[in-house]
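Engineer: need a structure here:
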Amino acid sequence: MADTSADAGLETKPPVGEADVAAGLAEVREGIVQAARDNGRDPAGVHLVAISKTVPAEGILPALEAGQRLFGENYVQETAAKWPALRERYPDAELHLVGPLQSNKAREAVALFDVIHSLDRLSLAAALAREIERAGRAPKLLIQVNTGEEPQKGGVVPGQLDTLLAECRDTHGLAIHGLMCIPPAEDPPSAHFALLARAAERHNLPILSMGMSADYGAAIQMGATHVRVGTAIFGARARKA
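Structural biologist: Got it, this is the predicted structure:
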């Protein structure tokens, strides 16, 4: 079941720019440790990706100062604008692209990001392969799986995962490190997390990127290695009109 208490807590979060980032980060870290221990897992096996999309550089600094080093962004252009200066101060920061990626942005993405979570089609695989070879830089690549088969959402449908994975490896020579999913908002997430975990196990993929602010506990229970948490750390983002 979805964590309704977590959902309720998120609704009362102050907006980005007003939230106590260090306190939110500490609370999420404690939650991760507790969820891991409750499920017989080593907390060190669960990595927190702090989702800093739409958060200005000055709003990210408190998390960096508190020792957070993994950050997730949705947009190439936004990342290119705000992260170079931050990385000058914190060169060990690791950037994860968690949003959809257009093939024509592959060059910038390969240059900027250490992990790309949203590989979901052959045309993007081909573009990434070209840029990785050109740049001599290889971000870790995860395939996004559209576990709910939602037409408006990115990701390969589960029935086509095996084909895409084989093409990425055999045709384009890409090393795939894991899988990512975003369950439908109206569904209990655990079934989707379990589906992704089974697929990763079947293909011997070590990284499972799943779980966000409201459901990361359920994701950890199902084996998540990376949870993507933004609102619980940085505050509520303005809803799109």
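Engineer: use CA for all of it now, contacts and neighbours both
Structural biologist: Will do.
Engineer: quick one: the strands in this structure?
Structural biologist: Ranges of strands within the chain are 47-51, 70-73, 94-97, 115-119, 140-144, 176-180, 207-209, 226-229, based on DSSP state E.
Engineer: wait, which of those is closest to residue 4?
Structural biologist: Of all the strands of the chain, it is strand 226-229 that lies closest to residue 4, at 16.1 Å by C-alpha to C-alpha.
Engineer: now for that closest one, which elements pack on it?
Structural biologist: strand 47-51, strand 207-209, helix 216-221 (3 or more C-alpha pairs under 8 Å, 6 or more residues apart in numbering; DSSP states H and E).
Engineer: would JSON lines of these with mean neighbour count be doable?
Structural biologist: Formatted as JSON lines, those follow (neighbours: other C-alpha atoms under 10 Å):
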{"stretch": "strand 47-51", "mean neighbour count": "23"}
{"stretch": "strand 207-209", "mean neighbour count": "27"}
{"stretch": "helix 216-221", "mean neighbour count": "25"}
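Engineer: now those in a markdown table, with distance to residue 194?
Structural biologist: Compiled in a markdown table, the helices and strands packed on strand 226-229 are given as follows (distance: least, C-alpha to C-alpha, whole Å):
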| stretch | distance to residue 194 |
| --- | --- |
| strand 47-51 | 18 |
| strand 207-209 | 11 |
| helix 216-221 | 9 |
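Engineer: quick one, which of those is nearest to residue 81?
Structural biologist: Closest approach to residue 81 among the helices and strands packed on strand 226-229 (C-alpha to C-alpha): strand 47-51, 16.1 Å.
Engineer: out of the helices and strands packed on strand 226-229, which comes closest to residue 64?
Structural biologist: Closest approach to residue 64 among these (C-alpha to C-alpha): strand 47-51, 10.1 Å.
Engineer: how about this one, so we can line them up?
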Amino acid sequence: MGQAISAMRESVKEADKIAEEKAKQELDILQKLVDSKLNEFQFEINERFLNPDATSKTQVPGIRALRWERRSLTKISDNPADSISETVDQFFSAGGEKTSNAVKEGFKGVVKTALNVFLGNVEVGEFSEEKFFVYMVHNTIIRVDVKLWRWNFSGEGFSSKYKSVLGYIMCISAVDPSKLHTAEFIYLISEYAGDDEENVNKYIDTMQKMYTAARKMKQNNRITEYAKDD
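Structural biologist: Purely as a prediction, here's the structure:
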């Protein structure tokens, strides 16, 4: 598995101080390269939040970012997808064990399968990939954006010590159910609750009650705010 660039820099210990400084400088350059690319990716994702009408013409739009995760790795092994799995675990850890491990594991499988070709690429050069996934988690429709950048060095390339660098950013956002077409909504509900009609109907009823309660709470808060202004 790859090691975080920052952690690797901290662990650099060379007998020759000049060699140690050179190794740290190489890692600093790699970190700046990855940060620059991930900043660009984050800007692009934020632009989608700022232009939901345009986004909704081609994709299911998220409302706004609920959580971000950025990673930068070097010395990538044959299984960089393990890092993606760790990030997904962190994303969904807030709900505890009953956050539906089946959903989480299923989601990880979908992500790893979708990114398998990119993550397994050992061809020399610079590569990027972008994917988004829409899922049901915590009784909420969410969108997860994943954008990755990778640079595989040649044998005599950037560094004789570090062979490749991988940076990726993940963003989780909630989706407004009203933005979904009926067929899309049914697909997501069935994926979460199963294909049994009774279970699907029960789950839809539960979600309707939850959203109704949330809307009522929001309306009550607005009324309270207006009363304070008076």
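Engineer: could you report the TM-score for this superposition?
Structural biologist: Superposed pair, TM-score by TM-score structural alignment, normalised by the length of the second structure: 0.22. Supporting alignment: 85 aligned residues with a C-alpha RMSD of 5.8 Å.
Engineer: for residue 24 of the first structure, find the nearest of the helices and strands packed on strand 226-229 of the first structure.
Structural biologist: Closest of those to residue 24 of the first structure is strand 47-51, at 10.7 Å (criterion: C-alpha to C-alpha).
Engineer: got a list of contacts for the closest one?
Structural biologist: With C-alpha atoms under 8 Å, 6 or more residues apart in numbering as the test, strand 47-51 of the first structure has contacts from 29, 68, 70-73, 96, 225-231, 233.
Engineer: can you say which of these are buried?
Structural biologist: Among those, those buried by neighbour count (16 or more other C-alpha atoms under 10 Å) are 29, 68, 70-73, 96, 225-231, 233.
Engineer: distance check, residue 208 of the second structure against residue 91 of the second structure.
Structural biologist: Separation of residue 208 of the second structure from residue 91 of the second structure (C-alpha to C-alpha, to the nearest Å) stands at 25 Å.
Engineer: between those two, tell me which one has more neighbours.
Structural biologist: Using other C-alpha atoms under 10 Å as the criterion, residue 208 of the second structure and residue 91 rank with residue 91 on top: 18 against 12.
Engineer: distance of the more buried one from residue 74 of the second structure?
Structural biologist: For residue 91 of the second structure, the distance to residue 74 of the second structure (C-alpha to C-alpha) stands at 22 Å.
Engineer: residue 180 of the first structure contacts residue 141, doesn't it?
Structural biologist: No: counting by C-alpha atoms under 8 Å, residue 180 of the first structure stays clear of residue 141, with 10.0 Å between them.
Engineer: what sits in contact with each of these two?
Structural biologist: With C-alpha under 8 Å, 6+ apart, residue 180 of the first structure and residue 141 have common neighbours 117, 118.
Engineer: out of those two, which sits in the more crowded spot?
Structural biologist: residue 180 (30 against 23).
Engineer: now do the contacts for that one.
Structural biologist: Per C-alpha under 8 Å, 6+ apart, neighbours of residue 180 of the first structure: 117, 118, 142, 143, 144, 145, 196, 208, 209, 210.
Engineer: among those, who's most crowded?
Structural biologist: Most surrounded of the contacts of residue 180 of the first structure: other C-alpha under 10 Å gives residue 209, at 31 neighbours.
Engineer: how far away is it from residue 124 of the first structure?
Structural biologist: For residue 209 of the first structure relative to residue 124 of the first structure (C-alpha to C-alpha), the value is 19 Å.
Engineer: related to what we said a few turns ago, dump the contacts of residue 180 of the first structure to CSV, plus distance to residue 81 of the first structure.
Structural biologist: As requested, the contacts of residue 180 of the first structure are exported to CSV (distance: C-alpha to C-alpha, whole Å):
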residue, distance to residue 81 of the first structure
117, 20
118, 21
142, 24
143, 26
144, 25
145, 29
196, 33
208, 29
209, 25
210, 27
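Engineer: name the nearest of those relative to residue 165 of the first structure.
Structural biologist: Here the nearest of the contacts of residue 180 of the first structure to residue 165 of the first structure, counting by C-alpha to C-alpha, is residue 143; it sits at 7.9 Å.
Engineer: from memory the closest one sits against residue 176, does it?
Structural biologist: Yes: applying C-alpha under 8 Å, one finds residue 143 of the first structure in contact with residue 176, separated by 7.4 Å.
Engineer: identify the contacts common to those two.
Structural biologist: residue 165.
Engineer: now residue 231 of the first structure: how far from residue 50 of the first structure?
Structural biologist: 9 Å.
Engineer: residue 218 of the second structure versus the residue nearest the centre of the second structure, what's the distance?
Structural biologist: Centroid-nearest residue in the second structure: residue 170, 2.4 Å away (criterion: C-alpha atoms, centre = their mean). Using C-alpha to C-alpha, residue 170 of the second structure is found at 29 Å from residue 218 of the second structure.
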